[in-house]
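**Student:** turn this into a structure:
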Amino acid sequence: MSSIVLELQKDLLDKDCDILQALRKAHVIAVKLHLKEFDTWIQNELNGYKLEDENLPDYRQIKGTLKAKNPYRGWIPAVITDKNNQAILNEVPVFEPISALIDIEKKAKDGNFYYSYSPELIMKLCQYANTPKYMEIALFISTINITSLIETVKNCLLEWTIELEGKGILGENMTFNEKEAESAKGISQQINNYYGTVVNGNVSSSQIVSGNNNTANFNEASALNAVQEIKESLEKELLPGEDLDCAMELLEDISQKIEQKKKPNLLKAAFVGLKDFAVSVGADVTAALIFAKMQGLFY
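**Tutor:** A predicted model of the protein is given here:
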């Protein structure tokens, strides 16, 4: 009798593994075992993540090199003089489904592709880079980053099949019995800070909770430092006085919540509100900074 779990394991070990087919097979297994949390991750990899998904895995934060298009010399490095935003602006979250990333990888020239910014954000980037005039700016990314992303997903799936096999969960003839389904609920999965450690089934009695609610590592001092950096970034944004005042009020509210030792999930919601406001008024650089700081504070 054939085992769908061992079939998937064999597929993943093949150097020519079709990651899309592997994810679809993993989706079938997860659904049949009623592993909803793990299947959410699988489907996000297949269909893409929602824009600004706060649970975006770490491996989907891709680094690149900022370049400005000089009319005489072509693309040249764009040096960001603002150290607070330097690292953030050289990184971009990737929400596209794996199929789209594979297509980008195939079409990329010279092993690179680039991420274009909106004209509004380019204006701000030009200010940060101290360019003499408006210049097109883009983030150049090596396709090696996509290869690494895909390999990470493969490794996550492979470790999952190994754990399933170790528990005797094989899925003979593509079916699982009740014992296998029950055993699968106790298998934890580490998915690169997407859910932290996923515990399927009833987690109310478990000591391990999903990463987006895990606040054991929350650091108040780091949060206050983040508030200060966000304040400095807001002051550099070209915002109308009313919008800037509103943003500062939201930031002050966050600061007070930190000092009052409010629960981290309340602080997280406040940071999300500030980020959304920053996006709505065109403070894109600050919004990116808030998003990055939240990754360090809450995930």
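
**Student:** use CA for all of it now, contacts and neighbours both
**Tutor:** Will do.

**Student:** show me where the stretch 51-200 of the chain has helices.
**Tutor:** Secondary structure of the stretch 51-200 of the chain (DSSP state H, counting those that start in this stretch): helices at 83-89, 98-107, 119-129, 144-166, 178-184.

**Student:** which outside residues touch the last one?
**Tutor:** Residues from elsewhere that reach helix 178-184 (C-alpha atoms under 8 Å, 6 or more residues apart in numbering): 32-35, 164, 167-170, 200.

**Student:** from those, which would you call buried?
**Tutor:** 32-35, 164, 169-170, 200 (16 or more other C-alpha atoms under 10 Å).

**Student:** hmm, back to that, of all the contacts of helix 178-184, which comes closest to Ala138?
**Tutor:** Set against Ala138, the nearest of the contacts of helix 178-184 by C-alpha to C-alpha is Leu35 (39.9 Å).

**Student:** shouldn't the closest one be in contact with Lys185?
**Tutor:** Yes - with contact defined as C-alpha atoms under 8 Å, Leu35 reaches Lys185; the gap is 7.0 Å.

**Student:** flag every buried residue along stretch 183-195.
**Tutor:** So for stretch 183-195, counting by 16+ other C-alpha under 10 Å, buried means 184-195.

**Student:** before we compare anything, build this one as well:
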Amino acid sequence: MIKELITDITYDKIKLSQGLTRAKLIANEIKNDIFSKWLNKELEGYEYQDEYLPSYRKIWSLIELVMEIPGGRFHTFPVVVPEDMDDKFKESVNNHFIIEPISIVEAQIESIDTSKGYITLPPQMIEILAKPFKPQITLYRGVIRKAQREIGKVHYQSVIELTKQKLIDTLMQLNNEFPNLQNKYEMTEENKNKVQHIITNNIYGNSNPLNIATGNNNVQAVNITSLKSEDVEKLKSYGVTEAEIEELKTIIDTKTRDKPKFVEKTMKWLGGVTASVAGRGLYENIPAITDFIHKLTL
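**Tutor:** Next up, the predicted model:
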């Protein structure tokens, strides 16, 4: 049963959601609550800010405000949360939690034709997000028409691949330890401990699943070490000043290993630069600058 399931998942003969469903039969054989709970959450979805939510299901995600200005022109600019705002609010704005069941994640991948998709935020969120930008909006006699969150297709694909690897690694180790699991598995204390170690190690790493806090079980590292000369020229062509480029270089040169802090600093930089560019009437360059920073922080 396990070997066939491993083969079907590894060679994409079945969808991951189908593989997780079939794995529930194995969970029933070994009577392990942690494995059963993980399978159920992946198949039924997580709660918002669920303590069991894997770190890779929490992603940095840009929110954009779409503003209409006189003449029927539309311009988008990123939402940068002021430093004095509540930490939980900043986290909810800067991050998106992929809490949907695996079947929905699979459907999202199939429905997105380009490299990224957008989630339109409810109207009540627009007023909250647009409040810090009211002077800028008033200055250009603009009206915010909508707020949208950008989600890269690669993030959904990453959820599928990492979840698949966790399941495959777990099944392979169970099969190695108990080759006749379906017919000869005995619920001895020794076997229960072996199963517990396999499940915990492969699904939650070295963390105790009862003590996991969202986003705290892994520290994401920053890979970029410097701005290339072509990047500098590109930023200049977008209207970014020498001083602003030097500021960005300084942020990168600090070589922080903590990705959330790096993202926070670059987003703060982006907020100042977009305001500067907009003040010079270079609205059309804002999406390109935003996209540049987004790729920088992936």
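
**Student:** roughly how far does Lys164 of structure 2 sit from Val143 of structure 2?
**Tutor:** Here Lys164 of structure 2 is placed at a distance of 44 Å from Val143 of structure 2 (C-alpha to C-alpha, to the nearest Å).

**Student:** just the strands from structure 2, written as ranges.
**Tutor:** For structure 2, strands defined by DSSP state E occupy the ranges 58-60, 63-69, 73-78, 95-97, 116-120, 143-152.

**Student:** okay, the fourth one sits on what stretch of structure 1?
**Tutor:** Put plainly, it is strand 95-97 of structure 2. Aligned by TM-score structural alignment, strand 95-97 of structure 2 falls on residues 91-93 of structure 1.

**Student:** returning to that earlier point: now mean neighbour count too, for the strands of structure 2, in JSON lines please.
**Tutor:** Shown next, in JSON lines, are the strands of structure 2 (neighbours: other C-alpha atoms under 10 Å):
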{"stretch": "strand 58-60", "mean neighbour count": "20"}
{"stretch": "strand 63-69", "mean neighbour count": "21"}
{"stretch": "strand 73-78", "mean neighbour count": "18"}
{"stretch": "strand 95-97", "mean neighbour count": "19"}
{"stretch": "strand 116-120", "mean neighbour count": "14"}
{"stretch": "strand 143-152", "mean neighbour count": "19"}
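
**Student:** what's the closest of those to Gly271 of structure 2?
**Tutor:** strand 73-78 (7.3 Å).

**Student:** spatially central residue for structure 2, please.
**Tutor:** By C-alpha atoms, centre = their mean, structure 2 has its centre lying nearest to Ile59, at 1.9 Å.

**Student:** now do the contacts for that residue.
**Tutor:** Ile59 of structure 2 sits next to 95-98, 155 when contact means C-alpha under 8 Å, 6+ apart.

**Student:** out of those, the closest to Lys88 of structure 2 would be?
**Tutor:** Nearest to Lys88 of structure 2 among the contacts of Ile59 of structure 2 is Asn95, at 10.4 Å by C-alpha to C-alpha.

**Student:** any idea how far Asn191 of structure 2 is from that closest one?
**Tutor:** Distance, Asn95 of structure 2 to Asn191 of structure 2, by C-alpha to C-alpha: 40 Å.

**Student:** and Gly45 of structure 2, by the same measure?
**Tutor:** Noted for Gly45 of structure 2: a distance of 30 Å to Asn191 of structure 2, by C-alpha to C-alpha.

**Student:** ok, these two, which is more surrounded?
**Tutor:** Between Gly45 of structure 2 and Asn191, counting by other C-alpha atoms under 10 Å, Gly45 is the more crowded of the two (19 against 15).

**Student:** quick one: map the more buried one onto structure 1.
**Tutor:** Per TM-score structural alignment, Gly45 of structure 2 is aligned with Gly48.

**Student:** quick one: its match and Ile98 touch, right?
**Tutor:** Yes - proximity of Gly48 of structure 1 to Ile98 meets the contact threshold set by C-alpha under 8 Å, at 7.3 Å.

**Student:** that older thread, mind putting the strands of structure 2 into CSV with distance to Asp87 of structure 2?
**Tutor:** Shown next, in CSV, are the strands of structure 2 (distance: least, C-alpha to C-alpha, whole Å):
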stretch, distance to Asp87 of structure 2
strand 58-60, 15
strand 63-69, 17
strand 73-78, 18
strand 95-97, 12
strand 116-120, 23
strand 143-152, 19
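
**Student:** and of these, who's closest to Ile14 of structure 2?
**Tutor:** Using C-alpha to C-alpha, the strands of structure 2 put strand 143-152 closest to Ile14 of structure 2, at 24.2 Å.

**Student:** map the residue nearest to the centre of structure 2 onto structure 1.
**Tutor:** In structure 1, the residue paired with Ile59 of structure 2 according to TM-score structural alignment is Ile62.

**Student:** residues contacting His294 of structure 2?
**Tutor:** By C-alpha under 8 Å, 6+ apart, His294 of structure 2 lies in contact with Leu62.
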